[in-house]
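**Student:** Got a predicted model here, sequence first, then my questions.
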Amino acid sequence: MIEVLEAGLFTTIQDSGRAGYQKYGVSVGGAVDTVAHRLANIVIGNDENDATLEMTLQGAAFHFREAALLSITGGDMQPRIDGVPVPMWRPVYVHKGNELRFGNAVKGARTYIAVAGGFQADEFLGSASTYLQAGFGGHEGRAFQKGGTLERNRSSAMSERIVDQLTEKRINGPFAASDWWVSDMAVPMNNQGEAIRVFEGRHHHLFEEESIRSFTEEAYQVDTKSDRMGIRLKGEPLNLSVKEEIISEPVTFGTIQVPQNGQPIVLLADRQTTGGYPKLAQVASADFSKLGQVKPGDKVRFMMIPHREAERLLLEQEQYIRWCRSAIRRKVEEGHI
């Protein structure tokens, strides 16, 4: 059992989301940074869809009432176990009685914690993801509070092998960690000034040429009103050249809508299922994780790419994640922890 000593700003249980129910008005939800969530599970031998903890902007603190295998990925919230810095993107074995604490995000916006077996959670429509707007999934359909507890599911055989290998290592501190970690190649963290790649949206042709040019040439600032539903941007207003009535239609993660004030909104995991604002662009799937790591005050730039290029980037990302999974399994089987 793990006790929540401090809840952080916004800490919830998330998995890969509940697909297939948008036609009933139920959002997919799930982890905002899907790559960080998946890799957190993969490096400790979990199924990549197992429930993880997602912390936003300010981290939480936990007391381990029993030893546990975990991993930490995503944004850097300066994790420490009993005051000792904890390496990220690798398996970490924590001893019974130790405390894991996080600070504010110094890079990125969201940090993920996975434990061997995944966190136990309330499932709804086949998913453990917390959906606050409707109050279901995760931990009683809400964010964690101080004093809450977390239980783990049964560990996989691979997770047990990682634990055995880590406990055999000479430990000079409050935890043991592997010598290897996931390469930065698999971590598409957003950096200031680095463009987020997009392709033309359904209503791209309705916008003024000058607005389309501004969209890719000017930087936008992330508004403080941004949340898991979407990122609100502030910058050069985007104007329509053709005033056309838009019928509400399906939207998805990364859809960039432009309301009447001309300030774009980029939809995220807890987005609504349909929208009636013009859709200027769509973020390439390979850059969803970059999108999930921007925080209020950050500057965001966009780069238009062909749809075929967006497909290639996603296939390349998926291939690398598969390679990571295979490489980690091989290291564990060979005892190279």
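**Tutor:** In hand now; what should we look at? Numbering: from 1, shown residues only.

**Student:** contacts, neighbours, all on C-alpha from now
**Tutor:** Noted.

**Student:** how far does stretch 9-20 sit from the chain's center?
**Tutor:** 9 Å (Cα atoms, centre = their mean, to the nearest Å).

**Student:** With adjacent residues omitted, what lies nearest to Glu233?
**Tutor:** For residue 233 the amino acid is Leu, not Glu. Val222 (4.8 Å; Cα to Cα, 6 or more residues apart in numbering).

**Student:** contacting residues for that neighbour?
**Tutor:** Ile231, Arg232, Leu233, Lys234, Val294, Lys295, Pro296, Gly297, Asp298, Lys299, Val300 (Cα atoms under 8 Å, 6 or more residues apart in numbering).

**Student:** And Phe102, by the same measure?
**Tutor:** Gln58, Gly59, Ala60, Ala61, Met77, Gln78, Pro79, Arg80.

**Student:** Now do the end-to-end distance for stretch 227-238.
**Tutor:** One end of stretch 227-238 sits 22 Å from the other (Cα to Cα, to the nearest Å).

**Student:** How about it, which residues are buried there?
**Tutor:** Along stretch 227-238, these residues count as buried under the neighbour rule (16 or more other Cα atoms under 10 Å): Asp227, Arg228, Met229, Gly230, Ile231, Arg232, Leu233, Lys234, Gly235, Pro237, Leu238.

**Student:** Tell me the secondary structure at the first one.
**Tutor:** Using DSSP: H, G, I helix; E, B strand; the rest coil, the structure places Asp227 in coil.

**Student:** sorry, back to before: just the ones of the contacts of Val222 in helices?
**Tutor:** Secondary-structure check on the contacts of Val222 using DSSP state H: no residue lies within helices.

**Student:** follow-up on the earlier one: output the buried residues of stretch 227-238 in JSON lines; the columns should cover distance to Phe215.
**Tutor:** Listed next are the buried residues of stretch 227-238 as JSON lines, based on distance: Cα to Cα, whole Å:
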{"residue": "Asp227", "distance to Phe215": "22"}
{"residue": "Arg228", "distance to Phe215": "23"}
{"residue": "Met229", "distance to Phe215": "21"}
{"residue": "Gly230", "distance to Phe215": "18"}
{"residue": "Ile231", "distance to Phe215": "15"}
{"residue": "Arg232", "distance to Phe215": "14"}
{"residue": "Leu233", "distance to Phe215": "11"}
{"residue": "Lys234", "distance to Phe215": "11"}
{"residue": "Gly235", "distance to Phe215": "9"}
{"residue": "Pro237", "distance to Phe215": "9"}
{"residue": "Leu238", "distance to Phe215": "7"}
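
**Student:** now, which of those residues sits nearest Arg38?
**Tutor:** Of all these, Arg38 sits closest to Arg228, with 18.0 Å by Cα to Cα.

**Student:** got a list of what that closest one touches?
**Tutor:** Per Cα under 8 Å, 6+ apart, neighbours of Arg228: Val32, Leu268, Ala269, Asp270, Arg271.

**Student:** put this beside the first:
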Amino acid sequence: MSARLLIGAAGPGVTIQDEGRFGLSRYGVTPAGPMDLGAYLAATRAAGADSAIEVSLGGMTLRADGATLCVAVAGGEFDIRLDGRPMPSACLLPLAEGARLVLRAGASGAWCYVAVGGTLAFAPTLGSRATHARSGLGPRPLAAGDALTLAEAAGAPLEPLALAAPWLTSSAAPIRLVLGPQADYFAPEEIEAFLNARWRIGARSDRMAYRLEGPAIRHRRGHDIVSDGVAMGAIQIPGDGAPLALMADRQPTGGYPKIATVIGADLGRLAQLRPGEDLSFRAVDWDEAVAARRAYFASIDAGATREPLGAEMTTESLLAENLVGGVVNARD
């Protein structure tokens, strides 16, 4: 029997993602792909996988069937449990047949990635296995009862390992962006208001766009432009003045002016913000944006370090052990 990954439970928005389908935007096809590319690469490279399960705040439960699987998890600070034992939020582990891996929303972060060593048996759609739910491209979102077959399964480590990946570290620093490409549609004081405001991620945010709640940003040349291509991180200002940060499932083109674009090195930090969390922005020039991107990917290319897990003394782990070796009467 082929090795399989069995889905015991899956919250909304749990999908299969690879790096996305590129070169097709001119045909109206969105790239899709991971919300946090750095976390995705940390998981897939650690496990030796060509795709991953993107897990949202609803979490999921997994079991291995037919073999011990090599599984890597990376992303936000999710609560990860292997048969009840706490795991680091970034880890590489052997998932033995019948073992239960549970992922729940933890202290911070909106997305994490589960990569299984080998190749999941999904046929590519337009050259990619990435799910884009709105258009029905790629595998459908995962649900309880699904079984994912591995066409090839990689060898698993002997014991769980912690992954230390500096690019996964959360930060409260402002999200960096470059102004434009339609910054001239806004008066200088409106751009200053945008940069000086404290914004909040709106409840109606999703993989297509994050809605930013804060002051209304007014246009000086109208709010319609000839539709042009949009990139992940582009911040559109529609007619109501409420900014939209376009994300992985963005539309290929848009007809609202874009006041700024989040730099590539900070897209993961933006994606990991939850609805209700605050953020601010800082404008940088092109040279700083390019330098930050190079440093970010150089860190990823250097790879995550792997460290054996130390024995973690928690109430849960202590209660699972037989700690009583005998009884002594103090009067004897």
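**Tutor:** All right, it came through fine. Quick caveat: nothing in here was measured; it's all calculated off a predicted structure.

**Student:** what's the TM-score for these two chains?
**Tutor:** The TM-score (TM-score structural alignment, normalised by the length of structure 2) is 0.87; 303 aligned residues with a Cα RMSD of 1.8 Å.

**Student:** before we move on, back to that, tell me which of the contacts of Phe102 of structure 1 persist in structure 2.
**Tutor:** Shared with structure 2 under both residues aligned by TM-score structural alignment, their matches' Cα atoms under 8 Å, the contacts from those are Gly59, Ala60, Ala61, Met77, Gln78, Pro79, Arg80.

**Student:** Now that we have these, which of them are buried?
**Tutor:** Gly59, Ala60, Ala61, Met77, Gln78, Pro79, Arg80.

**Student:** Just these: which are in helices?
**Tutor:** Going by DSSP H, the helices hold none of these.

**Student:** Export those residues to TSV and append columns for distance to Phe10 of structure 1.
**Tutor:** Converted to TSV, these look like this (distance: Cα to Cα, whole Å):
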residue	distance to Phe10 of structure 1
Gly59	8
Ala60	9
Ala61	12
Met77	13
Gln78	16
Pro79	16
Arg80	19
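
**Student:** Run through the helices of the stretch 51-200 of structure 2 in chain order.
**Tutor:** Taking DSSP state H, counting those that start in this stretch to define them, one finds helices in the stretch 51-200 of structure 2 at 188-196.

**Student:** any idea how far Glu245 of structure 1 lies from Gln293 of structure 1?
**Tutor:** In terms of Cα to Cα, Glu245 of structure 1 sits 33 Å off from Gln293 of structure 1.

**Student:** Neighbour count: those two, which is higher?
**Tutor:** Gln293 (23 against 9; other Cα atoms under 10 Å).

**Student:** what does the more buried one align to in structure 2?
**Tutor:** Matched by TM-score structural alignment, Gln293 of structure 1 corresponds to Gln272 in structure 2.

**Student:** Please name the residues that touch that match.
**Tutor:** Per Cα under 8 Å, 6+ apart, neighbours of Gln272 of structure 2: Asp36, Gly76, Ser108, Gly109, Ala110, Trp111.

**Student:** With structure 1 overlaid, report how far stretch 100-112 of structure 2 is off on average.
**Tutor:** Here stretch 100-112 of structure 2, set against structure 1 after superposition, deviates by a mean of 1.4 Å using mean Cα distance after the TM-score superposition for structure 1.

**Student:** Number of residues surrounding the aligned partner of Gln145 of structure 1 in structure 2?
**Tutor:** In structure 2, Gln145 of structure 1 lines up with Ala143, judged by TM-score structural alignment. Neighbours of Ala143 of structure 2 under the rule other Cα under 10 Å: 17.

**Student:** quick check, nearest of the contacts of Arg228 of structure 1 to Gln165 of structure 1?
**Tutor:** Val32 (31.9 Å).

**Student:** State the helix or strand in which that closest one lies.
**Tutor:** For Val32 of structure 1, there is no helix or strand it lies in under DSSP states H and E.

**Student:** What is the aligned counterpart of it in structure 2?
**Tutor:** That one, Val32 of structure 1, aligns with Met35 by TM-score structural alignment.

**Student:** Pull the contacting residues for its match.
**Tutor:** Counted by Cα under 8 Å, 6+ apart, Met35 of structure 2 has contacts Trp111, Arg207, Met247, Ala248, Gly268, Ala271.

**Student:** In this structure the last one contacts Asp36, no?
**Tutor:** Yes. Between Ala271 of structure 2 and Asp36 there is a contact at 6.1 Å, judged by Cα atoms under 8 Å.

**Student:** any residues in contact with both of these two?
**Tutor:** With Cα under 8 Å, 6+ apart as the test, Ala271 of structure 2 and Asp36 both reach Trp111.

**Student:** which position in structure 2 aligns with Leu280 of structure 1?
**Tutor:** In structure 2, Leu280 of structure 1 lands on Ile259 (TM-score structural alignment).

**Student:** so who does that match touch?
**Tutor:** Leu179, Gly180, Pro181, Gln182, Ala183, Tyr185, Phe186, Ile191, Ala234, Ile235, Gln236, Ile237.

**Student:** how deep is the nearest residue to Phe64 of structure 1 once chain neighbours are set aside tucked in, by neighbour count?
**Tutor:** Computed as Cα to Cα, 6+ apart, the closest residue to Phe64 of structure 1 that is not its neighbour in sequence is Ile2, at 4.8 Å. Neighbour count of Ile2 of structure 1, defined by other Cα under 10 Å: 19.

**Student:** In structure 2, what residue corresponds to Ile2 of structure 1?
**Tutor:** Under TM-score structural alignment, Ile2 of structure 1 pairs with Leu5 in structure 2.

**Student:** In stretch 165-175 of structure 2, which residues are buried?
**Tutor:** For stretch 165-175 of structure 2, by 16+ other Cα under 10 Å, it's Ala165, Trp167, Leu168, Ser170, Pro174, Ile175.

**Student:** quick one, what contacts the counterpart of the fifth one in structure 1?
**Tutor:** Residue correspondence, TM-score structural alignment: Pro174 of structure 2 in this structure matches Ala195 in structure 1. Each residue near Ala195 of structure 1 by Cα under 8 Å, 6+ apart is listed here: Val300, Arg301, Phe302, Met303.

**Student:** Export those residues as TSV, with columns for neighbour count and distance to Ala284 of structure 1.
**Tutor:** TSV is the format used below for these (neighbours: other Cα atoms under 10 Å; distance: Cα to Cα, whole Å):
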residue	neighbour count	distance to Ala284 of structure 1
Val300	23	15
Arg301	17	14
Phe302	21	11
Met303	14	10
